[in-house]
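**Q** pasting the sequence and the predicted model now:
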Amino acid sequence: MAWQMPDEPFVDPDPSSALETIIMPRTRDLGDGFEVRRALPSMRRRMVGPFIFFDQMGPAVFRSGHGLDVRPHPHIGLATVTYLFEGQVLHRDSLGTVQTIQPGAVNWMVAGRGITHSERTPPGLRASGGKLYGIQIWVAAPKTHEEIAPGFAHTPAEALPVVEDAGARVRVIAGGLYGARSPVSTLSELFYADAVLAAGARLQVRASHEERAAYVAEGLVELEGQTYGPGQLLIFRPGAEVVVTASAQAGGRVLLFGGEPMDGPRHIWWNFVSSSRERIEQAKEDWKSGRMAAVPGETDFIPLPEPEPSGVARYP
């Protein structure tokens, strides 16, 4: 997914609250009825730990003959992570990978010094029509790993650990949480989890990492007497004691994520992330000149945005 700076409103919590920031991203229509909610980066908070991009995809219902069509596009300096609640996405990349991702599984693609990929609805599902609902994030690479060789790993849903307690069911997508650790290999210490809460269930978000956040995907959750709904990103203060409670009527679903602060600021332009502005300029020229590897079997691609349209990311 290409990045544009969201223009969302913000809420400033009380200084004594466990919340540092509440972000309410605007919904954007990418065409064919497919909508995304972009929570990171935002005008006020660019990253949470190494997490630099957070999109909710859908939920969308495609008619027969329609589907997701993200043409080949490049990345550097990050890992893209796709996690679905419903539907399927067919991933192809310049390494020759062809992988269909299904609900609960994880596609973790390391861009390193450069990779190209496409994301589409699989042909069979496109013919019949169907739903698509999930999350795509980008994880910025540490400086020591920004220029490593690109790579791709698929982890099926059944390989991810699940922790259950008192009405809370937490699937650990990456990193470690609640005594469980995902087999997904990461480039830095972090946590990322999908928590489904029964009505009235309580969930402690431990202060084991300095930067933590919870994204409300479904239902309602309560914190410190306030109620938060779908699409809201709750960013917690370092060290704060946090317990979220699902609505007594509907329950809730939240994505938990975070980690330690990055080893310096990151620049983001279109699909490129780097600690160096010069490296991003090089990547722009490489893509424009056709020097980055193509996706085997695909001839179309997303061109470099020129001239830069309003809303395309610029350097901070």
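**A** Now that the structure is in, tell me what you want to look at.
**Q** can we go C-alpha only for contacts and neighbour counts from here?
**A** Will do.
**Q** residues contacting F236?
**A** The neighbours of F236, taking C-alpha atoms under 8 Å, 6 or more residues apart in numbering as the test, are 18-21, 211-213, 242.
**Q** and the gap between it and R38?
**A** Going from F236 to R38 by C-alpha to C-alpha, to the nearest Å gives 18 Å.
**Q** again, but for R314
**A** 17 Å.
**Q** where exactly do the strands run in the stretch 201-316 of the chain?
**A** 202-204, 211-219, 221-223, 226-228, 233-236, 243-246, 252-259, 267-269, 272-274 (DSSP state E, counting those that start in this stretch).
**Q** what would these look like in a markdown table with distance to S185?
**A** Formatted as a markdown table, the strands of the stretch 201-316 of the chain follow (distance: least, C-alpha to C-alpha, whole Å):
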| stretch | distance to S185 |
| --- | --- |
| strand 202-204 | 25 |
| strand 211-219 | 20 |
| strand 221-223 | 31 |
| strand 226-228 | 32 |
| strand 233-236 | 25 |
| strand 243-246 | 28 |
| strand 252-259 | 15 |
| strand 267-269 | 23 |
| strand 272-274 | 20 |
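**Q** tell me which of those lies nearest to P183.
**A** strand 252-259 (16.3 Å; C-alpha to C-alpha).
**Q** between that closest one and strand 211-219, how many degrees?
**A** 160 degrees (axes from the mean of the first three to the mean of the last three C-alpha atoms, to 10 degrees).
**Q** what's in contact with strand 252-259?
**A** Contacts of strand 252-259 (C-alpha under 8 Å, 6+ apart): 48-51, 189-199, 209-221, 246.
**Q** out of those, which are buried?
**A** 48-51, 190-199, 209-221, 246 (16 or more other C-alpha atoms under 10 Å).
**Q** now the two most distant members of the contacts of F236.
**A** Longest span within the contacts of F236, C-alpha to C-alpha: T21 and V242, 13.8 Å.
**Q** who's more crowded, these two?
**A** Using other C-alpha atoms under 10 Å, the more surrounded residue of T21 and V242 is T21, with 20 against 17.
**Q** OK, contacts around the closest residue to A193 other than its chain neighbours?
**A** Distances taken as C-alpha to C-alpha, 6 or more residues apart in numbering place V172 nearest to A193, at 4.4 Å, with adjacent residues excluded. V172 sits next to 160-163, 180-182, 191-194 when contact means C-alpha under 8 Å, 6+ apart.
**Q** also this one, for the comparison:
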Amino acid sequence: MLDLVIDARQASIGPGFDVRRILPFRQRRMVGPFIFMDHAGPVDVAPALMPDLDVLPHPHIGLSTVSYLFGGQVTHRDSLGVEQIIRPGEVNWMTAGSGIAHSERFEDPAALAGGALEMIQTWVALPEADEEGAPSFANYQPHELPIFTDTGVWMRLIAGDAFGLRNDVKTHSPLFYLHAVLQPGARFGLPRGHQERAVYVAKGEVEVGGHRYGPGQMLVFTPGIDPVIVARQASTLMLLGGEPLGERFIWWNFVSSRKERIEQAKADWQAGRILLPPNDNAEFVPLPEDKSRPASNGPSPAPQALS
């Protein structure tokens, strides 16, 4: 029933800002097209330390970043000139394609008060035909994301299609991504019609096949199996998956089906050929020291970005 259970690892985004990193994992690089997943927060810091949390301008290629908040707010700025504050229940979907740079700033003290900031960041790899497409950005408001409720179950479709729900979030390959909240005792399943499927437990505790799983664990399920997920506590889950795209290489913030393309992205960032956000260009993240070749199953510098 379960192919794998992934325990989140601690990763540092910046001084005093640690996250739980779920994907990529050494035994499971991707679930469907999802190649990266971080869970940040709840974050509670003094206002004087807020600048330390900012994620400075940095580059991406070959992927879409997906930002989703449980609480707080973040200001996104990118090299297209977009400036967008994202709040809980919204989706920021940025497609890097041939190359984009963006920053994420935490500029509202109230958004961090009392541990208010909590967010999920994922990367979705692009099909080969779209890897060199033009960069784009879209923000989707809560009313654009359908909600389903049943006894003890609330869920929002973030992207893709699942349980008969669809929305207008633009994706490049078949996938599903859901935020679900279960009350104690609620029983829940996985959407059918997708080859690879996983559940991340953000809060609470669930039982599957007689075993219990808690916060920070991702359950990756065997294709074709339809498990019953039982909430043993009030629980918050992220459900995700879709059709696999094939091998992808990941190095720092770059994803590609070709190793040589990642080498080109490194050179482009060092040479300034990936533009900085016009409204946030006074500082940036330099290319990290390259201690390894880009590899689908080897080490690489930790991503600087949350997204």
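**A** Cool, got the structure. Everything quoted here is computed from the prediction, not taken from an experiment.
**Q** TM between them?
**A** Here the TM-score for the pair of chains, by TM-score structural alignment, normalised by the length of the second structure, is 0.91; 294 aligned residues with a C-alpha RMSD of 1.9 Å.
**Q** going along the chain, name the strands of the stretch 1-150 of the second structure.
**A** Going by DSSP E, counting those that start in this stretch, the stretch 1-150 of the second structure shows strands at 2-7, 9-14, 17-23, 34-43, 55-60, 63-71, 74-78, 83-86, 91-95, 100-105, 117-125, 136-140, 147-150.
**Q** which parts of the last one are buried?
**A** Along strand 147-150 of the second structure, these residues count as buried under the neighbour rule (16+ other C-alpha under 10 Å): I147.
**Q** try the second one
**A** Using 16+ other C-alpha under 10 Å as the burial criterion, the residues of strand 9-14 of the second structure that qualify are 11-13.
**Q** quick one: the counterpart of V184 of the first structure in the second structure from R156 of the second structure, how far?
**A** Structural correspondence for V184 of the first structure with respect to the second structure (TM-score structural alignment): V169. The spacing between V169 of the second structure and R156 of the second structure, counted by C-alpha to C-alpha, is 13 Å.
**Q** again, but for D226 of the second structure
**A** From D226 of the second structure to R156 of the second structure the distance is 20 Å (C-alpha to C-alpha).
**Q** between those two, which one's more packed in?
**A** For D226 of the second structure versus R156, neighbours defined as other C-alpha under 10 Å are more numerous around R156 (19 against 13).
**Q** the more buried one -> the first structure?
**A** In the first structure, R156 of the second structure lands on R171 (TM-score structural alignment).
**Q** contacts only, for that match.
**A** Residues in contact with R171 of the first structure (C-alpha under 8 Å, 6+ apart) are 160-163, 193-195.
**Q** what does E211 of the first structure give?
**A** 48-49, 235-238, 258-261.
**Q** so which of those residues comes closest to V81 of the first structure?
**A** Using C-alpha to C-alpha, G258 comes nearest to V81 of the first structure of those, at 14.1 Å.
**Q** name the nearest residue to the counterpart of A140 of the first structure in the second structure, ignoring sequence neighbours.
**A** If you follow A140 of the first structure across to the second structure using TM-score structural alignment, you land on A125. The spatially closest residue to A125 of the second structure, leaving aside those adjacent along the chain, is L63, at 4.5 Å (C-alpha to C-alpha, 6+ apart).
**Q** looks like that neighbour contacts S257 (just checking).
**A** No - L63 of the second structure is beyond contact range of S257, at 10.6 Å (criterion: C-alpha atoms under 8 Å).
**Q** okay, the two: which has more neighbours?
**A** L63 (29 against 20).
**Q** start to end distance for stretch 205-214 of the second structure?
**A** 5 Å.
**Q** P296 of the first structure versus the match of R156 of the second structure, what's the distance?
**A** Distance from R171 of the first structure to P296 of the first structure, counting by C-alpha to C-alpha: 33 Å.
**Q** and R63 of the first structure, by the same measure?
**A** In terms of C-alpha to C-alpha, R63 of the first structure sits 28 Å off from P296 of the first structure.
**Q** return the distance of the counterpart of E285 of the first structure in the second structure relative to S257 of the second structure.
**A** Aligned by TM-score structural alignment, E285 of the first structure pairs with A267 of the second structure. Per C-alpha to C-alpha, A267 of the second structure is found 17 Å from S257 of the second structure.
**Q** now the match of R156 of the second structure, nearest residue through space, not along the chain?
**A** In space, R171 of the first structure is closest to V162, 4.4 Å off (C-alpha to C-alpha, 6+ apart).
**Q** surely that neighbour is in contact with A168?
**A** No - V162 of the first structure is beyond contact range of A168, at 10.2 Å (criterion: C-alpha under 8 Å).
**Q** tell me how many other residues crowd A166 of the first structure.
**A** A166 of the first structure, neighbours per other C-alpha under 10 Å, totals 11.
**Q** wait, it touches A201, no?
**A** Yes - counting by C-alpha under 8 Å, A201 is a contact partner of A166 of the first structure at 6.6 Å.
**Q** and for whatever residue of the first structure lines up with G209 of the second structure, the neighbour number?
**A** In the first structure, the residue matched to G209 of the second structure (TM-score structural alignment) is E224. Residues contacting E224 of the first structure under the criterion other C-alpha under 10 Å number 12.
**Q** can you pull the contacts of P305 of the first structure?
**A** P305 of the first structure touches nothing, counting by C-alpha under 8 Å, 6+ apart.
**Q** aligned counterpart of it in the second structure, please.
**A** Under the alignment by TM-score structural alignment, P305 of the first structure pairs with P288 in the second structure.
**Q** distance check, its match against V255 of the second structure.
**A** In terms of C-alpha to C-alpha, P288 of the second structure sits 15 Å off from V255 of the second structure.
**Q** same question, R187 of the second structure
**A** Taking C-alpha to C-alpha, one finds R187 of the second structure at 36 Å from V255 of the second structure.
**Q** could you find the closest non-adjacent residue to the residue nearest in space to the middle of the second structure?
**A** Nearest residue to the geometric centre of the second structure (C-alpha atoms, centre = their mean): T122, 1.1 Å. Sequence neighbours aside, M37 is the residue nearest to T122 of the second structure in space, at 4.3 Å (criterion: C-alpha to C-alpha, 6+ apart).
**Q** ends of stretch 98-114 of the second structure, how far apart?
**A** Start-to-end span of stretch 98-114 of the second structure (C-alpha to C-alpha) is 39 Å.
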